[in-house]
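Chemist: Quick one, what's the 3D model for this:
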Amino acid sequence: MATAAPDAVKLLCATCGQMNRIPLDRLSAGPRCGSCGEPLADGRVAELDAASHDKAIRADGLPLLVDYWAPWCGPCRMMAPEFAKAAKVLAPQVRLMKLNTEDHPALSQRAGIRGIPALILYRNGRELARAAGARPAQGIVDFVTQTLRG
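Modeler: All right, here's what the predicted structure looks like:
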């Protein structure tokens, strides 16, 4: 027996940490957090802390690409605008977020980050794929779309 496709998705607000239930047909309409009013799937890259990182990976209903980076890393800084461009292209079907490994070394160690920048694509609480090194926006988009196509 086939299960019905979900009619809504849960999205974490990276600003206040609140989970929001968004109807799938409203994703393109620029949904906002019910608690703080911040946009949820507008193609902007959100900065994660340790708590929001774990909560987003575990509970977000959309695929989530996390860029593990550090401010002292030249390739990370070089890739940042490309990551932002890719976020605009992939929204609202995929959310892109960043985690500063300098501020959260235990989390990056737990994630098995050995070099930065590192991209990890998560869906439904599990890692789907990872890629190391800086890449252009189209390379980021290709990595995500090819992985999700399976």
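Chemist: contacts and neighbour counts: CA atoms only from here.
Modeler: Fine.
Chemist: Please enumerate the strands of this protein.
Modeler: In the chain, the strands defined using DSSP state E lie at 8-12, 19-23, 46-48, 64-69, 95-100, 118-123, 126-132.
Chemist: run this one through as well so I can compare:
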Amino acid sequence: MENTATNSAPVAHVTTKSWDSEVLKSDLPVFVDFWAEWCGPCRMVGPAVEQIGKLMAGRVKVVKVNVDENQEIAMRYGIQSIPSLLLFKGGKEIARTIGAMPKEAYIKFIESSLAKA
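Modeler: Predicted coordinates:
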């Protein structure tokens, strides 16, 4: 199985096929960015998500799911608006936030959600 998360790319692109192994079976909490190419706010969030992947490496895994290419996953989690960012721990969704925010707000969201989990 190909691992798309390399040292040069702090954010892995996850598909329906790799979802279980990359997200649900991850030892680390996973911050998932549900996005699409045509979504303006998603493109604004992209650089922040990449930075979080670098800043939180080793503590939180950061992945992106293209909703157009992976509709089954988006439907399974009831993604109706994008960007939707979900936090998983131990294979379960523990928190979600919708819409574009600055990087600092996402980091605060991740840290406070993990503190409660």
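Chemist: So what's the residue count around the equivalent of residue 67 of structure 2 over in structure 1?
Modeler: In structure 1, residue 67 of structure 2 lines up with residue 101, judged by TM-score structural alignment. Residue 101 of structure 1 is flanked by 20 other residues according to other Cα atoms under 10 Å.
Chemist: hang on, residue 101 of structure 1 packs against residue 68?
Modeler: Yes. Applying Cα atoms under 8 Å, one finds residue 101 of structure 1 in contact with residue 68, separated by 6.1 Å.
Chemist: hey, what's in contact with both of those two?
Modeler: residue 108 (Cα atoms under 8 Å, 6 or more residues apart in numbering).
Chemist: now the helices: where do they sit in structure 1?
Modeler: 50-59, 74-90, 105-110, 137-149 (DSSP state H).
Chemist: Can you give me the buried ones in the shortest one?
Modeler: Right, helix 105-110 of structure 1. 107, 108 (16 or more other Cα atoms under 10 Å).
Chemist: Return the residues in contact with the spatially most central residue of structure 2.
Modeler: Nearest to the geometric centre of structure 2 sits residue 32, at 1.3 Å (Cα atoms, centre = their mean). By Cα under 8 Å, 6+ apart, residue 32 of structure 2 lies in contact with 62, 63, 64, 65, 85, 86, 87, 88.
Chemist: Surely residue 102 of structure 1 touches residue 73?
Modeler: No. Under the criterion of Cα under 8 Å, residue 102 of structure 1 makes no contact with residue 73, lying 10.1 Å away.
Chemist: Tell me which of those two has more neighbours.
Modeler: More neighbours surround residue 102 than the other of residue 102 of structure 1 and residue 73, with 14 against 11 (other Cα under 10 Å).
Chemist: Kind regards, and thank you for your time.
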